[in-house]
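J.: just to be clear, the model below is a prediction. Sequence and coordinates:
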Amino acid sequence: MSGAELDAAGITDPELRLAYACCRELNALHGRTYFLATRLLSRAQRPAVHALYGFARWADDIVDVARPGECDADRAARLDAVARELFAGLDRGGSTVPVLAAVIDTAFRYGLDRGLFQDFLRSMRMDLEVTHYPDRAALDRYVRGSAEVIGLEVLPVLRTVGAVEMAAPHAAALGKAFQLTNFLRDVAEDLDRGRIYLPADELAAHGVDRDLLQWCRRRGCTDLRVREALAEQHATTRRIYRFARAGIPLLDPISRPCVETAAVLYQEILDRIEAADFAVFTRRAVVGRWRRFRVAGVGLGRAAWARRVDRVDGPTGAHRPRTRPATVRTANPPQHGIAHRDSSRGGGR
């Protein structure tokens, strides 16, 4: 992480700076869209977003990427150990684990509710215990922790122009829309892990079940019934994006280009899924590098203008981070078993 970002955020402790740098590396490796969009934020905002994403990425890898000879019970034990250390660290004000040191510091600076972390870890645990969701309500309970809370955690960092309560439902909805986009994009990959993140009753209405999905995976084709079911999920996700994006004007002007860029690029994943006629079993829908840079370039111009206005007129955001005088000790970065892929259930699988 650049020293300028850490300086702007008021992060001066050397070991804590290394902890934030570890989180930034996780974001850069796995969150191509998110990392690019984060570059549109002010320097002072970026470390906190990296910390929140890095923690989500780390926990997600625990449940998704098994070490050699490791079973689900072993991964559950590792996840439980992370949870114990996180909440103990929140109580005592720090941790010796770099990712946790950074996210705890961020939680303190922005006054984040520890219940958000509890909800997130509960959903991560579900990935080790639940292989399908019978209906929309059950899936929503999972998505609440795996995605909506990420939007709510980031909201104080982004800041709002009015009451945070007005923007919160939209922030949660955007996290949800990103997650549902991932579910559509990653149907085949999730099947390979034995999981289905689509409501079983909504699939059944089109004559679709696990056996048919697995048949499509083996054959590399999309049955007409599956195509119709995926199209319905696609339409649902579009509606959630429309509600979520209505909240962007409620954010601090400096933060709007970042969120708009991420929303545009993620919606383009939906465009590519639809353009490929829902051929999700043979290809992974992606937005190309040059298209990402082009959209980000537009956002960069808007971000530069917003910062210029902010310097002239003064800050408009309703939330500013607290100072953090305490020193948080960190140890050498642990081995996380990180897989090199652009995915994270915590706001961007």
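T.: Great, that's in hand. Quick caveat: nothing in here was measured; it's all calculated off a predicted structure. Numbers count the residues shown, from 1 in each chain.
J.: when you work out contacts or count neighbours from here on, use the C-alpha atoms and nothing else.
T.: Noted.
J.: now do Phe243: how many residues are near it, please.
T.: The local packing of Phe243 (other CA atoms under 10 Å) involves 16 other residues.
J.: that one: helix or strand, and which one exactly?
T.: helix 224-245 (DSSP states H and E).
J.: what is that helix packed up against?
T.: helix 164-185, helix 200-204, helix 256-275 (3 or more CA pairs under 8 Å, 6 or more residues apart in numbering; DSSP states H and E).
J.: again, only this time at 10 Å
T.: Here helix 224-245 touches helix 164-185, helix 200-204, helix 210-219, helix 256-275, going by 3 or more CA pairs under 10 Å, 6 or more residues apart in numbering; DSSP states H and E.
J.: give the buried residues for the third one.
T.: Right, the one you point to is helix 210-219. 210, 213-214, 216-217 (16 or more other CA atoms under 10 Å).
J.: what does the second one give?
T.: Within helix 200-204, the residues that qualify as buried by neighbour count (16+ other CA under 10 Å) are 200, 202-203.
J.: same list (those) but as a markdown table, adding distance to Asp277.
T.: Formatted as a markdown table, these follow (distance: CA to CA, whole Å):
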| residue | distance to Asp277 |
| --- | --- |
| Ala200 | 21 |
| Glu202 | 19 |
| Leu203 | 17 |
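J.: which residues are contacting stretch 290-305?
T.: Residues outside stretch 290-305 that contact it (CA atoms under 10 Å, 6 or more residues apart in numbering): 32-33, 36-37, 39-42, 253-262, 264-265, 268, 306, 308-311.
J.: now do 8 Å
T.: Outside stretch 290-305, the residues that touch it by CA atoms under 8 Å, 6 or more residues apart in numbering are 33, 36-37, 40-41, 254-258, 260-261, 264-265.
J.: which ChimeraX command selects the buried ones in those?
T.: Of the contacts of stretch 290-305, the buried ones can be selected in ChimeraX as follows, counting by 16+ other CA under 10 Å:
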select :33,36,37,40,41,254,255,256,257,258,260,261,265
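J.: before we go on, here's another structure to hold up against the first:
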Amino acid sequence: MMRTELDAAGIRAAGLRESYQRCRELNARHGRTFFLATRLLAPAQRPAIHALYGFARWVDDIVDEPRIDEAAGAAEARLDAVARALRDSLCGTPGDDPIFAALADTSARYRIDHSLFDDFLDSMRMDLTVTDYQDRAALDRYMHGSAAVIGLQVLPVLGTVGSNADAAPYAAALGRAFQLTNFLRDIAEDLDRGRVYLPADELAAFGVDRARLQWCRTHRRTDARVRSALAAQHAVARAWYRYADTGISLLHPVSRPCVATAATLYSGILDRIEDTRFAVFSERATVGNARRVRVAGSALARALWARRGDRARALPQVGYFVR
């Protein structure tokens, strides 16, 4: 299947094909919901999405899963090395890791703004020192680089029926919705890493602080105050999904089933959290395989129909989605 995708995208060089394959493997292993949604894209689009996801996942692991034998400051040094290799790669000299080759190729093909990668690394660097966010503005600064820019990076690959600028706010909002969903689902794991990714002042409005969250983690239960605080954040995520949904029509028809499916499946995690009455300290909310297949299966017909449309038939392998 990967060979078909690479052929469709016009990626011929053996070394570059191996680089894209590495990114695809990362996507398939770590982003099951997202990877399933990418199957609804045209084959020519998929390698670029895998490259962008592969880079983001690889860097995220540097700050979230440090090596056991690393000394203090080693993760920061590795991020510095990534930043240097990224600059070299985007200027035409990919680093040793194959991920850089695929990322640089994707960036050049779709003319992705290099500052988006810098913003992403800035937020990843914050994870090394910042453990709490006092208000929504502080969290938004982090989420711009860690989530919103991901939506903006993939937008040129997805394509739009108008200008990218028109669709950009919706793409950024969907990235934020995905990430806030993760923050709610993974609150226990994040506490174990010493982090709280929810605005402290908004939690305090319900009488909740880090100590109260840690109590819930220790006792594997969600008390009434914390449940109310999480419900308020849950409502914020829902609002972002609703806003992002209104922008799906601005995407190229070929890309709409993929994005709609990803949004449906990810918002399904919110459904599961709500169904368990916010029992996020005792279980990890997931979308079952049966629902994944059911949602993706219903979207497949729409995806195939869109690919057969006049615009899809005229689709060049490279450059069509760049506006």
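T.: Arrived safely, thanks for sending. Remember, predicted model here, so these are calculated numbers, not experimental data.
J.: which SSE is Thr33 of the first structure in?
T.: Going by DSSP H and E, Thr33 of the first structure is part of helix 32-38.
J.: tell me the first helix or strand C-terminal of that helix.
T.: Next element after helix 32-38 of the first structure (DSSP H and E): helix 46-64.
J.: mean shift between that following helix and the second structure?
T.: With mean CA distance after the TM-score superposition for the first structure, helix 46-64 of the first structure departs from the second structure by a mean of 0.2 Å once superposed.
J.: mean deviation of the helix holding Phe243 of the first structure from the second structure?
T.: Mean for helix 224-245 of the first structure is 0.5 Å (mean CA distance after the TM-score superposition for the first structure).
J.: got the angle between that helix and helix 210-219?
T.: 100 degrees (axes from the mean of the first three to the mean of the last three CA atoms, to 10 degrees).
J.: for helix 224-245 of the first structure, buried residues please.
T.: 225-231, 233-234, 237-238, 240-241, 243-245.
J.: try stretch 264-282 of the first structure
T.: 265-274, 278-281.
J.: from the residues you listed, which two are the most distant?
T.: Leu265 and Phe281 (21.4 Å; CA to CA).
J.: which strand or helix spans the residue sitting furthest away from the middle of the first structure?
T.: Within the first structure, Val312 marks the point farthest from the mean C-alpha position, 32.8 Å out by CA atoms, centre = their mean. Here Val312 of the first structure sits within helix 289-313, counting by DSSP H and E.
J.: angle of that helix against helix 256-275?
T.: 160 degrees.
J.: gap between the nearest residue to Asp201 of the first structure once chain neighbours are set aside and Ala168 of the first structure?
T.: The shortest distance from Asp201 of the first structure to any non-neighbouring residue, by CA to CA, 6 or more residues apart in numbering, is to Asp135 (5.5 Å). Distance of Asp135 of the first structure to Ala168 of the first structure, computed by CA to CA, to the nearest Å: 25 Å.
J.: specify which residue of those two has the higher count of neighbours.
T.: Ala168 (22 against 14).
J.: who's in contact with that one?
T.: Per CA under 8 Å, 6+ apart, neighbours of Ala168 of the first structure: 152, 155.
J.: next: Thr261 of the first structure.
T.: 37, 295-296, 299.
J.: quick check: the two most widely separated of these?
T.: Farthest pair in the contacts of Thr261 of the first structure, by CA to CA: Ala37 and Val295, 9.5 Å.
J.: and the buried residues of stretch 264-282 of the first structure as a markdown table, adding distance to Ala9 of the first structure?
T.: Converted to a markdown table, these look like this (distance: CA to CA, whole Å):
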| residue | distance to Ala9 of the first structure |
| --- | --- |
| Leu265 | 27 |
| Tyr266 | 28 |
| Gln267 | 31 |
| Glu268 | 32 |
| Ile269 | 32 |
| Leu270 | 35 |
| Asp271 | 37 |
| Arg272 | 37 |
| Ile273 | 39 |
| Glu274 | 41 |
| Phe278 | 43 |
| Ala279 | 44 |
| Val280 | 41 |
| Phe281 | 43 |
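J.: quick check, nearest of the residues you listed to Cys71 of the first structure?
T.: After measuring these against Cys71 of the first structure - CA to CA - the closest member comes out as Phe281, at 26.8 Å.
J.: part of a helix, is that closest one?
T.: No - counting by DSSP: H, G, I helix; E, B strand; the rest coil, Phe281 of the first structure falls outside a helix, being coil.
J.: counterpart of it in the second structure?
T.: Under the alignment (TM-score structural alignment), Phe281 of the first structure pairs with Phe281 of the second structure.
J.: what's the closest non-adjacent residue to Pro253 of the second structure?
T.: Ala306 (5.8 Å).
J.: show me what contacts the one you found?
T.: 253-254, 312.
J.: please tell me how far it sits from Cys258 of the second structure.
T.: With CA to CA as the criterion, Ala306 of the second structure and Cys258 of the second structure are 11 Å apart.
J.: I'd like to know how many residues surround Arg291 of the first structure.
T.: 12.
J.: quick check, Ala66 of the first structure in a helix?
T.: No - Ala66 of the first structure is assigned coil when assessed by three-state DSSP, not a helix.
J.: for Ile273 of the first structure, which residues are in contact?
T.: Contacts of Ile273 of the first structure by CA under 8 Å, 6+ apart are 185, 279-280, 285.
J.: confirm for me that Cys221 of the first structure is in contact with Asp277.
T.: No - the pair Cys221 of the first structure / Asp277 is not scored as a contact, 10.5 Å apart, by CA atoms under 8 Å.
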